[in-house]
Structure formats: C-alpha cells, structure tokens
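Student: got a predicted model here, sequence first, then my questions.
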Amino acid sequence: MAGVGPGSQTFPDSTTRSEIEQLRDSRQAAELEKRLRKRIQFGTAGLRGRMAAGFSCMNSLTVIQASQGLAKYLRENHGDLVHRGVIIGHDARHNSARFAVLAANAFIAQEIPVWFYSGPAVTPAVPFGVTDMRALAGVMVTASHNPAQDNGEATKCLVPPSSVSFPILTSSSYFKNGCQINSPMDREISESIERNLEPWPNAWTDSPTGQYFNPKTYEELLPRYTTRVWHYSKSTVQNWRYPKPFVYTPLHGVGGLVLPALCRSLGITDFTTVKEQIEPDPDFPTLPFPNPEENGALDLAVETADREGKTLIIANDPDADRFAAAEKVDGKWFFFTGNHMGALLASHLFDSLENIDTDTRVAVLNSAVSSTMLEKMAKARGIYFEESLTGFKWMGNTSRKLEESGYYVTFAFEEALGYMFPEVCYDKDGITAAMIFLSAQARWATQGLTPYSKLQKLFAEFGHHETLNNYFRSPNPETSMVLFDAIRAGQFKSEQKLGSFKILRWRDMTEGYDSGTEDKTPRLPADKSSQMLTLWLDRDVRFTIRASGTEAKVKYYIESCGSSREQAIDAVCDTLRAVIKEWIQPYAPLLTYSKQLPTSSGHILQLD
C-alpha cells in the first residue's frame, strides 16, 4: 500500500491526516490497527461506514480509490459504452457533496462523461436517471438511514436489461440496467480498486471542469422524475381524488426538497410538514437514529398531528428511498410496518390492473425475509409471485429477468420499508411509494375505509399475519460468525425441534442447502459471502436469522399466520423466546438485544 499511507504526499487531506497523526502520537496502537489494517470492503451495496481517517473508514482517500477502481473497471470491461456516461448524485450528509466531486474526478480521468447532480438529491433519482438517460452507471453518495457519523457510496448501472447491476462507493451503485450491482461484478470491481489505489492526477481537485463534466443534470432530470411519479400514481386510479389531510416528515433529509413541492404542484395542499425536520440537516438534531423503523423516530410527527387534529402521517428516511406511514386509530397511533405497507400497496395496485390486457402476465416479488402475505394475495388474483434474496440488488435484477420472459412486473417490496415500482425505477423509491399510498388512501375513503381498516379486511381474507423483526447487536463480525457456526454445528434436521416447535424445513442460503426441495438445493442463489438461515416451524411460523451486510447487527424476522391476532402473537413470541434460550444465550452471549419488543400489531413482548 506504498504511496497511499497517511504520511504520503498523495494523502493531502489535512483533517484525516491530522487524525491519524494524533492517534500515532498518543500511542493508540489498537485504534490505529483498527483504522489501518483492513480496507473498507466494496460489496454489492457499494461502500458504507463511519466517516473517519483510515483505510477501514469512509473518507476522501477511500472514496477516490473506490471511484478509480470503478471507473477503470468500466473503461476496461464496457469501453464501447462509456460514451453513455455515469450519473453521480449525493444527499445532504456531511462530506456527501465533496465525496461526489471526488468520485466525478475518477470518471473524468477515464474520459467517461459525468452527469452530475450538483445539489442534494433523493436517491431514487439516480436509478431513474440511469434508465431515463440510458447511462452506463450511477453512483449515489449516501448512508441512507444510518447515524450522522456514517456515509457511503452506492453504484447502479444500466447495460441491456439482461445484465446485472452494481453498487459502488458508499451506499448505492447502479449498472446500466438501472439496478444495483450483484455478484460477481462486486468482486471484479473490488479487485480493480486494489489495482488503482494510488490517486491519479487531479484526483483531489474540488472543481471539476471540461467536456466530460455536466453539472446541471439534476435540474433537468428532477422534473422528468416527478412527472413520471405523478403520472404513474394517477394511473392506478380511475378517478383521482385528493387525499385526506396528513403530516409529512423527511427526517431532516432530502425528501423535504421534493415531496412537498410535488404535492403542491398537484393541488394537494392540506398537509403539514414537521417544521423541526423539514430542512436537510446532516446532524439529525432531533433524532438519535434517522430511521423511520426505529421507535421514537416519528415522535415529532405525532406531536404535530395531534396538535393539528390530523390522523395520518407519512414519512421518508433521509435519502427518501424508504417510506413509512402511521394512522390514528381509536385515539392511539398505529405504525404500519413494511410488511403491512407492502400488502396495502399491492392490494391497491392489483385493483388497478383490472383495465389491463387480460393476456398480460403480471408478476410481483418480495424478499425472502418479507411477509408471505403477498404470495397469497398474488395467487388469489392469478398473479405470478417470485421470492428474492434480501435487497433490491436482487429484486431489481429479478424484475428485469422476468420482464425479459414476458412478464409485466408491477411491484416489489422488502419489509424494511422499501418498495419498488418498475414503471419508475428499479430500486426502492420512497417518493413514488408516498404518492401511490396517498392515491390509494383517497380511493379507500370512497369505500368507507381507512388504510388501517383496509389492512384488517386483508387479514380477514388471507389470515392474520403477525411479525416481529428486530436485531441482536453484535460487538464484531467474529462474534456473529460464532453464532452461525454453532447453529450449523447442531446439524438441525426436519424432525428436530426448536423449543416447543417442530422444525418442518431448514434452508441455509450460505451453504446452499434446503431440506424442503427434492434435490436439497435452494431455489434462490446461495451466497457464501453472507450468513442467512431460515426455518419453517409448525404453528405456521417462519423464522429467518441473518448477519447484516452494512451494520454490526444480526437481524431476525419472525412471522406467524393465525386465524386470530392473539394466536399469531403467541406463536411469534414463543419463537423468539426459544431462539434466545437455545441459540443466543449458549452460543453468543455477547450479542445484546432490547428486553421490550413490539410485534407488528403493537403487542409488547417482555423478555426476562
């Protein structure tokens, strides 16, 4: 790594250099080892991590190196298409604008046109732009809903529809098909990064210029994106109506720069924005975690709604690729989970398909950790359903492949508040989700229904689906691996038990094993680089545990379908208690977790 160390002339960032020197002078060897021994890894979601000095963190040098590796990869492997250019966007986090400029320098050096989003942009505008402009790739600098000290760079691309997508630097990268990149492209890009660590001439310039730099792209593309969003959401109803009054919060993110203006341009004016959170603020001063999934994230929205007498809340996460909603029911606030919202949006879109050609083959999909309810709803309508691995890098590419086979893919979702509408873009899109939801709410109102009562009707038809999705916090990746290795060492078989549950089926997506298929091979592609186990239990329970690819967490997902809410809740709670008693406490006692956990219907599970 000669030539790129903290003492090198190629590392002129005075802030991060000083940070390393202070650690050296104060003899903090352990921290230096942590910062410098390992390089931040480029994966299918690009790069994401804490902003700090050192090769293991997000900083100007690691952004330059990752960008150079990607630019060189594109030049060497898609040289005939580089004239299409690369779209680069960024959110409003600390250093996002600078990282975006440093990324642009790498592509300019390879004479690849850069379509630059000069101002803070919503993440969905990058994959939309890739397909709209037929760009070769897209890079978005964002850490999505991570804490304020984090940042990231993701890559998305557009080649012909059959190719895979790819992410880059921090949070999202896209390839020419408008989807996030996938294996093996992430590995090939990572290898290219290792070959291009030395910053190129002009790598550190703050003001790119020249024929390959186009700084006005976002001003031209944003109106095309919002027009597409509006036309698509309007097409899902025969007689469009205004939604009921609502409160909106972008959680200090870039959604506040787009959604309120879009609503007002359509005559939707009866809404209130959360004044403390409407402007982008990289410090997220009112939020410990700027993630709408976290307890308390919507507290200010609730206060605003209560003060104004409004009973509906909608929200985006800081980069506006996720969407959340809440409704006041019988004097109490009900927060829709991602699985709830997936079922609601799907139901609305299914109703909108009544006017399409009866010969059209329609398809929907969701991730392997999302609710099984979508599959049941789709089959009842004669719609093809396909399960996907976790993440929109998989769902976007799977949608493209289904389209090549003649399907019209109308919708995909994952439980983490992510919803994809291929009519707009091939990645999660919180702006489109918000507009579809508002259109659906207005339609349901004509039927005497609210979003909550519509959800209860769906439960009555397809069974009450109760979920509990949360995580164990892990001190390090090694501790997480101890857990998964110990679970596998138990060699669970279909006749064995987990607590009082009988294990009916066992799927290991890391090792490529599935007891429920004839050849014992999963129908989904195995991925040895990730950890993911799924168990099907009696009492109609499905349980998945996986290691997060972007956070120090071991995530779990429990779902039960029962004839009543109470029956489903009992099964979910019994499952988690069995997992903690038989797996976590014996094998990984260093994993920590909350002692009070809400299920999807608001029931609080108290753990001893």
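Tutor: That came in fine, so what should we check first?
Student: please count neighbours and contacts with C-alpha atoms only from this point.
Tutor: Noted.
Student: distance from the chain centre to stretch 361-372, please.
Tutor: Taking Cα atoms, centre = their mean, to the nearest Å, one finds stretch 361-372 lying 16 Å from the centre of the chain it belongs to.
Student: for burial, what's the neighbour tally of Arg17?
Tutor: The local packing of Arg17 (other Cα atoms under 10 Å) involves 17 other residues.
Student: element containing it, please.
Tutor: helix 14-25 (DSSP states H and E).
Student: again with Lys176
Tutor: Take DSSP H and E as the rule and Lys176 turns out to sit in strand 172-180.
Student: helices or strands up against that strand?
Tutor: Using 3 or more Cα pairs under 8 Å, 6 or more residues apart in numbering; DSSP states H and E as the contact criterion, the elements in contact with strand 172-180 are helix 125-132, strand 137-141, strand 150-158, helix 392-404.
Student: ok, back up a step: next structured bit after the helix holding Arg17?
Tutor: Beyond helix 14-25 toward the C-terminal end (DSSP H and E), the next one is helix 29-36.
Student: packing partners of that next one?
Tutor: Contact analysis of helix 29-36 by 3+ Cα pairs under 8 Å, 6+ apart lists helix 14-25 as its packing neighbours.
Student: quick one: distance of the helix it packs on to the chain centre.
Tutor: 34 Å.
Student: what of stretch 578-587?
Tutor: Stretch 578-587 sits 29 Å away from the centroid of its parent chain (Cα atoms, centre = their mean).
Student: check stretch 262-276 too.
Tutor: Relative to the mean C-alpha coordinate of its chain, stretch 262-276 is positioned 25 Å out (Cα atoms, centre = their mean).
Student: name the residues of that stretch that come out as buried.
Tutor: When neighbours are counted by 16 or more other Cα atoms under 10 Å, the buried residues of stretch 262-276 are found to be Leu262, Ile268, Phe271, Thr272, Thr273, Val274.
Student: which neighbouring elements make contact with whichever strand or helix holds the fourth one?
Tutor: In this structure, Thr272 sits in strand 271-273 according to DSSP H and E. Applying 3+ Cα pairs under 8 Å, 6+ apart, one finds that strand 271-273 makes contact with strand 246-249.
Student: you'd agree Lys497 is up against Ile503?
Tutor: Yes - proximity of Lys497 to Ile503 meets the contact threshold set by Cα atoms under 8 Å, at 5.3 Å.
Student: structure B:
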Amino acid sequence: AGGDRHLGAVAGVAVTASHNPPRDNGYKVYLGDGSQIVPPADTGIAAEIDAITSLSGIPRPDSGWEVLGEEILEAYLARTDAVLDPGSPRTARTVYTAMHGVGKDTFLAAFARAGFPAPDLVLEQADPDPDFPTVAFPNPEEPGAMDLAFAKARETEPDLVIANDPDADRCAVAVKDGADWRMLRGDEVGALLGAHLVSRGATGAFAASIVSSSLLGRIAGKAGLPYEETLTGFKWIARVEGLRYGYEEALGYCVDPGGVRDKDGITAALLTTELASRLKQEGRTLLDLLDDLAVEHGLHATDQLSVRVQDLSLIADAMRRLREQPPTALAGLPVLRFEDLSRGVGTLPPTDGLRCTLDGARVIVRPSGTEPKLKCYLEVVIPVATRAGLPSARARATALLESLKRDLSAAAGI
C-alpha cells in the first residue's frame, strides 16, 4: 500500500493468502492514493474480468518488466523509526510467530533497528509455507492457532506474544493473565494503542469501523481529537480526513497513515512493544492500563457470534428475518434504536448490515465480506467507579454478552 505512493504508481495489486485457508487466494487492489478500492471501482474491475472469454487473446508484454530491489523495503524500514517515540524505553521481550507467512524477516529487521531485544521465534511457523501445516486456519483469532506461540512463551517468559497473519497486515497480541497466556481482543489492543498515542501527544483524527468498540471514540473525545466511525474495512478507515490512527476489531491497526494507508502488522507490533516497555519501566502491564481505561471510560466488553454456513441462503434468510421482525429487547435490555444500514445511516454509505442500539449495549449483524459467515458484533458498556468494582463489572459483562448471543441467535433463527 505504501509502495503505490512511494513509486508514484497508478495502482497496486497484492495477491495474498492472508488469514484464510490454503486454497483461498485473495486479490487486493489499491489505487494511486495508497488505499484499497471502494465502490464503484470494484464492480468496474469485476465487469472487465467477466468480459474476458479467453486468455489466449490477451496481449502480454514479453519484456519491459522491472523487478524492484530492496529499496522499497529499505524505505519502509526507514519509516518504522517515525512510529516510535525517539526517547522511549525498548526493553520488552517478545515471542513472535509469522504464522507460516511472509512477516519474519521484515519484523526482525524492524525490531533490530528499533533496538528491542531480539524476539524469540516460533520456529515451526517462522518460514513461508502455503500449506500452513501447523494450523487449521492461519488466523491468530482462530482456536488453536496460537498454541505453539503460547508453548514458547511458557518456556521463555516474555512480556508479550506477538503474531502476524500470513501477509503480516494483522497483529495479534497476547499477555500473561494470571497463570497463563491469553490473546487480547482486537478492541483491547485498539484502545491501548489509541491511549498510548494520546499520552504521546498525537494530533489528528482517530477512526474505527462501526463493528469495533466505542471505547476509542471516548478516548479521542476526552483528548479533544476528532473521531470518525466508518464502514468495515481499511478501504474506508484509510480515507478518513486527517487520519492519525485507525483500527478495526479484526486485529487491524494503522499507526502510520503517512507511510501505509492500510492495516500494518509490523508497525502495530512496534508501537505495542514500545507501550509494553514504557509500562514495564513503571512495573505495570498492558492489563493494568486496560483497567485504568475501564475506570476512566466504563468497562467496554466486546464479543462476536460468528456462524459459518455451507448454504449461503441461510445468511440471507437470517438477515431477512431480522429486518421483518426487529427484536424489541435483547438480554433483557430494551432496543432503543434499530437501524437498517442498507439504507445508509448518517454519513455511512449503504451496506448490508443491521445495528441495534440497546440501553448500555450495541449489536451489529452483517454477512462476512470474505467468508461464508454471518457475523454479529456485540458490545456492552458498564460504568465502573473504582478498580475494586472491576471484577463484578466483568462478571456482569460476561453474563450480558452470553445472554445477547442467545437472544440474537433466536431472533435470527441461526
């Protein structure tokens, strides 16, 4: 994405397995502004592809290709310096997995350049392998995907576990919580990085997608920074005017929009490790900062109900059922507002989705853009007066989220 603007290219194409099963190749298109395409460019390109009946008639140049050298990577690594605060501590130790993808060499080069301790690698997953032999899905969010990384962490006792997905645009972070390791949710990392940038005096707009937690909006508001909510996907987040930082809950963070107008798992990892180093110097952890944010802004707890189907018509049926019979209450909370996002709401362009605003909670239901899944994004917000109130607030949040899932499944008939 950064290469587009660096080279003055009119377009960029990335062919990537991303975080999907081995047989699924993704095809991402960027226009010269460095952002992924949005409608109507996508349907225009698809129509051109559909119009091709045979490849034999398509002219292809035999020569004139230019294979770029390492200078693009060098330019990218030079920009990673600007992500970090020049005088920040660089002491946090990490375990890293590239998840059989392409991230390792660039990740290690960026960490060495920053002066962090050399990450401990999950060797079984360090090198590119299109068969992803050690995981069912090479997505850090999937059950089991982080098992080898956690095993390594129990051995080496680092401060953080960091994972990239195979094309290294997502960044997963895990921390020691009590006796064992746990993955932080994308929403937790999203809020932590936002709070870290605010504490560093960042200026400019913050943004998150509508399916992400509302906590970043509260952090930005308190700091007096502009905040914008966008449709799902970095093709929308990257287009926010004056963007300084944007994230979405699916482990995507844009911390250097001047360099990469997209999610980038390596610069996000650098910034997270800087934050962990600063907290380590104070004898604290990322979990302590999350507690601070909960007391300051309310406990924002998020969860997802994701239903994978063989038959896509089941997804359309569920959406129709919800549109025709919108729920009036979920988890015992009254529905204050029910919005059909396909009509376009506020400044949001139309998209196939539904949003329920409840008293102290929010639910969004949408078909996945990349997989045969119906996805429901849940958030509950519980006020917390002091740190002593956190355990009971967490218990209440967990119970509410479970209850929301049950009631939503029933309402959608899934």
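Tutor: Looks like it arrived, so ask away. Remember, it's a predicted structure, so these values are computed and weren't measured experimentally.
Student: got a TM-score for the two of them?
Tutor: Put the two chains on top of each other and the TM-score (TM-score structural alignment, normalised by the length of the second structure) is 0.93; 404 aligned residues with a Cα RMSD of 1.8 Å.
Student: Asp427 of the first structure: which of the buried residues of stretch 262-276 of the first structure is nearest?
Tutor: Asp427 of the first structure has its nearest neighbour among those in Leu262, at 20.1 Å by Cα to Cα.
Student: these two touch, right, the closest one and Tyr225?
Tutor: No - here Leu262 of the first structure lies out of contact with Tyr225, judged by Cα under 8 Å, at a distance of 10.5 Å.
Student: in the longest helix that the second structure contains, what's buried?
Tutor: Once the second structure is assigned using DSSP state H, the helix that runs over the most residues is helix 390-412. Neighbour counts over helix 390-412 of the second structure (16+ other Cα under 10 Å) mark 390, 393-394, 397-398, 400-401, 404-405, 407-408, 411-412 as buried.
Student: related to what we said a few turns ago, so where in the second structure does the helix or strand following the strand holding Lys176 of the first structure end up aligned?
Tutor: Secondary structure here is assigned by DSSP H and E; on that basis, the next helix or strand after strand 172-180 of the first structure toward the C-terminus is helix 185-194. Counting by TM-score structural alignment, helix 185-194 of the first structure falls onto residues 41-50 of the second structure.
Student: how about stretch 239-254 of the first structure?
Tutor: Residue span in the second structure matched to stretch 239-254 of the first structure, by TM-score structural alignment: 87-102.
Student: and if you look at stretch 463-470 of the first structure?
Tutor: For stretch 463-470 of the first structure, the matching stretch in the second structure spans residues 298-305, with TM-score structural alignment as the criterion.
Student: so what touches the matching stretch?
Tutor: Stretch 298-305 of the second structure has contacts (Cα atoms under 8 Å, 6 or more residues apart in numbering) with 187, 213-215, 293-294, 375-384, 390, 393-394, 397-398, 401, 405.
Student: and stretch 285-293 of the second structure, what's buried?
Tutor: Neighbour-count burial for stretch 285-293 of the second structure, with 16+ other Cα under 10 Å as criterion, is recorded at Thr285, Leu286, Leu287, Leu289, Leu290, Asp291, Leu293.
Student: wait, a strand at the last one?
Tutor: Read it as Leu293 of the second structure. No - if the criterion is DSSP: H, G, I helix; E, B strand; the rest coil, then Leu293 of the second structure is helix and not within a strand.
Student: mind listing what it touches?
Tutor: When the contact criterion is Cα under 8 Å, 6+ apart, the partners of Leu293 of the second structure are Leu299.
Student: repeat that for Phe543 of the first structure.
Tutor: Applying Cα under 8 Å, 6+ apart, the residues near Phe543 of the first structure are Thr534, Leu535, Trp536, Leu537, Tyr556, Tyr557, Ile558, Glu559, Thr575.
Student: repeat the analysis, applying 6 Å as the threshold.
Tutor: Contacts here follow Cα atoms under 6 Å, 6 or more residues apart in numbering; on that basis Phe543 of the first structure touches Thr534, Leu535, Tyr557, Ile558.
Student: run a quick neighbour tally on the second one.
Tutor: It refers to Leu535 of the first structure. Neighbour count of Leu535 of the first structure, defined by other Cα under 10 Å: 23.
Student: so what corresponds to it in the second structure?
Tutor: When the structures are aligned by TM-score structural alignment, the residue of the second structure matched to Leu535 of the first structure is Cys356.
Student: next one: the residue of the second structure most remote from its centre relative to Ala47 of the second structure, how far apart?
Tutor: Each residue of the second structure has a distance to the centre, and by Cα atoms, centre = their mean the biggest one is for Gly57: 40.8 Å. Going from Gly57 of the second structure to Ala47 of the second structure by Cα to Cα, to the nearest Å gives 17 Å.
Student: in what helix or strand does Val381 of the second structure lie?
Tutor: Using DSSP H and E, Val381 of the second structure falls in strand 373-382.
Student: which part of the first structure matches that strand?
Tutor: Strand 373-382 of the second structure lines up with residues 553-562 of the first structure when matched by TM-score structural alignment.
Student: quick check: buried residues in stretch 311-328 of the second structure?
Tutor: For stretch 311-328 of the second structure, burial by neighbour count (16+ other Cα under 10 Å) applies to Leu314, Ile315, Ala318, Met319, Leu322, Arg323, Pro326, Pro327.
Student: what about the fifth one, is that helix, strand or coil?
Tutor: Read it as Leu322 of the second structure. Look at Leu322 of the second structure: counting by three-state DSSP, its state is helix.
Student: ok, it to Leu354 of the second structure distance?
Tutor: Between Leu322 of the second structure and Leu354 of the second structure the computed distance is 8 Å (Cα to Cα).
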